[in-house]
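K.L.:
dropping the sequence and predicted coords here.
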Amino acid sequence: MRQNPSGSRVISSGSMIRFSFAVLLMMSFAAPIFAESNDRLQTLIESLRKNEALYENLEVHWRECYGKQYYPEVEKASVPQSSDIEGHWISQQGKFYLNFEGQRTGPPAASGKTGIHYQKGFDGAQTRFLQLRHNYVGKIIKGPAYDYRGFHPHSIPLRWARTAVPLATFLSGREAILTHPRGTPGDVVSNLFPTAAYRGEEELSGLRCLKVTLYHVRNKGTAAERTSARRDFWLAVDRNYLPVKTESYNYFYSKKVPIETAVLENLQEIQPGIWFPFASSITVLDGIMLREKKRSVVSWKREYTVSEVSLNPEYAVEFYRNVPFPEGTPVDGGN
């Protein structure tokens, strides 16, 4: 490097050659590493998809308990304190049935109990749907009306998102989510591009796991692009790639402390080589306490306890049509 008559520095041709060579050298190392990481991610997603398919025909009975432990003042009139629900889910050759029934205890400002009831059946042609609001209402819908409340073991950590798409699809990005048969426009907000990355292999609770991170990239490809959150998954290779642990980081609150943690436990072999989590939970911290006080205060926790599970249920098609509407129920779509 030398100075020109004006005093500014000029890079010599030799220096430029050395600089260009260094850049090319770094690129030559980085490109294979990136390609290898992307290949591993795609292999992981394909393995996950194949394992999720093992549970397409499934019957599950479970209990779902929610409890809110911490109340900032603004939530005392709007957020329920607890709920206790019994769930029954069946999926069989494309047909499905859901019964989701229990009670909810209201917030401290109105702590009375109210009923919860969703019942839904799809017989391969139409969906019958009964829902308890203030009173019962019914719907008859042409085609399948998928429901996030259905019990898919790989998707337990995604129940926060209220999405019915499989985990492998969620890791495949925005277009895959929105074009999946179970996808809806509400699964991904307009400026969000979920972007997965393979992070390597780790051992967790004695299980060999592959770690993958799903970044919440906003305004991808624009000057305003940024990452607002991430979710880390540990997929247990020898347990059908079940996500035995996930940690979610919302960068508005903290990049270092997960605001949400989900775990799948009590894994039992329900058929040779097929495992199922008989206990799982999602724990969420209070965001304001985490951001302003740097304290990890549990806001709420939801726990799932499975009592019965079986693969390959066999019910006649009439079973999936048996969603009766109580007398006087208004029915949308009915004749």
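P.N.:
Structure's in. What do you need?
K.L.:
C-alpha only now, for contacts and for neighbours.
P.N.:
Noted.
K.L.:
excluding its backbone neighbours, what's nearest Leu130?
P.N.:
Ranked by CA to CA, 6 or more residues apart in numbering and with sequence neighbours excluded, the top spatial neighbour of Leu130 is Gly138, at 4.5 Å.
K.L.:
one more: Gln119?
P.N.:
In space, not counting the residues next to it along the chain, Gln119 is nearest to Asn99; the distance is 4.5 Å by CA to CA, 6+ apart.
K.L.:
just to revisit the earlier point, burial check on the residue nearest to Leu130, number of neighbours?
P.N.:
Here the number of neighbours of Gly138 (other CA atoms under 10 Å) works out to 22.
K.L.:
what residues does it make contact with?
P.N.:
For Gly138, the contact set (CA atoms under 8 Å, 6 or more residues apart in numbering) comprises 128-131, 325, 329-332.
K.L.:
is it true that the residue nearest to Gln119 touches Ile116?
P.N.:
No. Counting by CA atoms under 8 Å, Asn99 sits too far from Ile116 to count as a contact (10.4 Å).
K.L.:
more neighbours: which of the two?
P.N.:
Set Asn99 next to Ile116 and count neighbours by other CA under 10 Å: Asn99 wins out with 20 against 17.
K.L.:
distance-wise, check that one relative to Ala161.
P.N.:
Taking CA to CA, to the nearest Å as the criterion, Asn99 is separated from Ala161 by 20 Å.
K.L.:
any idea which element the residue nearest to Gln119 lies in?
P.N.:
Asn99 is located in strand 95-105, with elements delineated by DSSP states H and E.
K.L.:
mind giving me the packing neighbours of the helix or strand that that strand is followed by?
P.N.:
Toward the C-terminus, strand 95-105 is succeeded by strand 113-122 as the next helix or strand (DSSP H and E). When contacts are defined as 3 or more CA pairs under 8 Å, 6 or more residues apart in numbering; DSSP states H and E, strand 113-122 packs onto strand 95-105, strand 126-132.
K.L.:
Tyr304: which of those is closest?
P.N.:
Nearest of the helices and strands packed on strand 113-122 to Tyr304, taken as CA to CA: strand 95-105 at 12.9 Å.
K.L.:
now that closest one: buried residues?
P.N.:
Of the residues in strand 95-105, 95-102, 104-105 count as buried by neighbour count, 16 or more other CA atoms under 10 Å.
K.L.:
helix, strand or coil: sort out the residue nearest the centre of the chain for me.
P.N.:
The centre of the chain sits closest to Leu158, judged by CA atoms, centre = their mean, with a distance of 1.7 Å. For Leu158, the assignment made with DSSP: H, G, I helix; E, B strand; the rest coil gives helix.
K.L.:
take a look at this one as well, against the first:
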Amino acid sequence: MQRFLLYLIALVSGFCSPLQAADSHDTSPGIAALVADLQVYEAAYDDIDAKIEVAYTDTRPVHPEDPNTSRVTQSLEQVRFSRTGGKTRVEASGEFQSPARTTATYQLSIFDGTSTYVGADDPLVNIYDGLHNHSRAVYPHRLLSFTVDPRNVRLSTYLLGDSAIAAERPEDSPLPNKTVVARVLGREEYDGLDCTHVRIDIVRVSNDKMIARWDYWLAHERNLLPVHLKGYIGRVSDSIPVAEGWVTAWTQLADGVWFPVTAETIRYDSFGIAKHQQQHQTIVRTIHVDEVTLSPDFPDGFFEHPSIPDGTQVYRINDQSEVYEAYVSGRSAASPGTAATTEPFRNWLLVGNLAAVAVVLAGVALRRRRRARNSHAH
């Protein structure tokens, strides 16, 4: 299953982001100053080694109108994120439990300054040209929305909108009629901290309607790290959040440099909000930072791609999420360009068509046999 998912991600990840569109909306005047401050603070975490644990519990009901039909699923994941000199390494392992089974997960992603290796515990490896951002990359200013918001980029990048996001995540493909709009709503106090309240809207360009919204409270006494967030879905409610999050503990890594230690995000049932204007807790995600070090020392070879065992299927992918080379390690590689993105789809389409023809022919033969039997019976 992991092999199939990795391959599927390699081929279609470009169709999943709602953020890449022309910058058809201007951000508010206060955003430029806020982004400038954020970029200074974010730079303090450029060289980092962090180990975090993410616990997830999902109690969503099988039938939306009957909360008694909930089916509990849980996961516990350990993530180590390391970055220095522009190179990154993400190692994530965990266990997913559902009523039916328990599944172990593992993935390793390494950007060596030139290309990104992504592999799991099965014989499949994707190698991306350039930096391919991992969904488990740790950005302190996005830790509160870690694994909640799929747009895992720096907060300053997020606030700048579509063009900045596309530059940081070139693997994302354009999706028309949606754009990011950010604005500063003012200064407020939250949990005793002086905060800037900033709003990020995902907006449908054709009618200016809000599709999704994130409200962040950025604490000035904490390097503008978010201390609180709320998430909304336009079709559900623009006044009752479907998600809320809080940082519940902090640590000071250096003079004036803070880091969240524990955080919690709660997801509410969308059906209950839309129909009854009531929040029913369905998903709880807790993050605990086990270790974090700034300007760490790493062993030699830590950011080098591992050797690929013989027999491993390898896909090389460009910054447009197109597969341009596919081969099995230990065998002769296919010529560059021969394994274009559409080629696997054509192969599967051919197999599917042949299978469909076989089914039709089998059906025709079966009908003929039945008719022959009936004629003999009469």
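P.N.:
Yes, it's here. In this text the structure is predicted, and so the values were computed from the model without any measurement.
K.L.:
tell me how they score on TM after superposing.
P.N.:
Here the TM-score of the superposed chains, computed with TM-score structural alignment, normalised by the length of the first structure as the reference length, equals 0.79; 289 aligned residues with a CA RMSD of 2.6 Å.
K.L.:
and the residue nearest to Leu130 of the first structure, how far from Gly328 of the first structure?
P.N.:
Computed as CA to CA, the Gly138 of the first structure to Gly328 of the first structure distance reads 10 Å.
K.L.:
swap in Arg18 of the first structure?
P.N.:
With distances defined as CA to CA, the gap from Arg18 of the first structure to Gly328 of the first structure amounts to 83 Å.
K.L.:
then Gly206 of the first structure?
P.N.:
56 Å.
K.L.:
the helices in the first structure, which residues?
P.N.:
Secondary structure of the first structure by DSSP state H: the helices cover 13-53, 167-170, 174-179, 287-288.
K.L.:
now do the longest one: distance to the chain's middle.
P.N.:
Put simply, helix 13-53 of the first structure sits 28 Å off its chain's centre (CA atoms, centre = their mean, to the nearest Å).
K.L.:
over to stretch 176-184 of the first structure?
P.N.:
14 Å.
K.L.:
what are the buried residues along it?
P.N.:
Judged by neighbour count using 16+ other CA under 10 Å, the buried positions of stretch 176-184 of the first structure are 177-178, 182-183.
K.L.:
tell me the most buried of the helices of the first structure?
P.N.:
Highest mean neighbour count among the helices of the first structure (mean count of other CA atoms under 10 Å): helix 167-170, with a mean of 23.
K.L.:
how about a markdown table for the contacts of Gly138 of the first structure, with neighbour count and distance to Arg40 of the first structure added?
P.N.:
Output for the contacts of Gly138 of the first structure, formatted as a markdown table (neighbours: other CA atoms under 10 Å; distance: CA to CA, whole Å):
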| residue | neighbour count | distance to Arg40 of the first structure |
| --- | --- | --- |
| Arg128 | 27 | 42 |
| Phe129 | 24 | 41 |
| Leu130 | 23 | 44 |
| Gln131 | 18 | 43 |
| Phe325 | 18 | 50 |
| Thr329 | 14 | 52 |
| Pro330 | 14 | 52 |
| Val331 | 16 | 49 |
| Asp332 | 12 | 47 |
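K.L.:
could the residues you listed go into JSON lines alongside distance to Thr195 of the first structure?
P.N.:
Converted to JSON lines, the contacts of Gly138 of the first structure look like this (distance: CA to CA, whole Å):
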{"residue": "Arg128", "distance to Thr195 of the first structure": "36"}
{"residue": "Phe129", "distance to Thr195 of the first structure": "34"}
{"residue": "Leu130", "distance to Thr195 of the first structure": "36"}
{"residue": "Gln131", "distance to Thr195 of the first structure": "35"}
{"residue": "Phe325", "distance to Thr195 of the first structure": "43"}
{"residue": "Thr329", "distance to Thr195 of the first structure": "44"}
{"residue": "Pro330", "distance to Thr195 of the first structure": "43"}
{"residue": "Val331", "distance to Thr195 of the first structure": "41"}
{"residue": "Asp332", "distance to Thr195 of the first structure": "38"}
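K.L.:
return the member of the residues you listed nearest to Thr283 of the first structure.
P.N.:
In terms of CA to CA, no member of the contacts of Gly138 of the first structure lies closer to Thr283 of the first structure than Gln131, at 27.2 Å.
K.L.:
which residues touch whatever residue of the second structure lines up with the closest one?
P.N.:
For Gln131 of the first structure, the aligned residue in the second structure is Ala120 (criterion: TM-score structural alignment). When contacts are counted by CA under 8 Å, 6+ apart, Ala120 of the second structure touches 2-3, 106-108.
K.L.:
of the residues you listed, which are reproduced in the first structure?
P.N.:
For both residues aligned by TM-score structural alignment, their matches' CA atoms under 8 Å, a contact is called conserved when the aligned residues also meet in the first structure; among these this holds for 106-108.
K.L.:
show me just the buried residues among those.
P.N.:
Among those, those classed as buried by neighbour count (16+ other CA under 10 Å) are 106-108.
K.L.:
let's have those in CSV, adding distance to Arg369 of the second structure.
P.N.:
Conversion of those to CSV gives the following (distance: CA to CA, whole Å):
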residue, distance to Arg369 of the second structure
Tyr106, 52
Gln107, 53
Leu108, 55
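K.L.:
so stretch 211-222 of the second structure matches what in the first structure?
P.N.:
In the comparison with the first structure, stretch 211-222 of the second structure aligns to the range 228-239 (TM-score structural alignment).
K.L.:
tell me how far the matching stretch lies from the chain's centre.
P.N.:
Here the centre of stretch 228-239 of the first structure is set off from its chain's centre by 10 Å, with CA atoms, centre = their mean.
K.L.:
closest one of the contacts of Ala120 of the second structure to Arg371 of the second structure?
P.N.:
Arg3 (45.6 Å).
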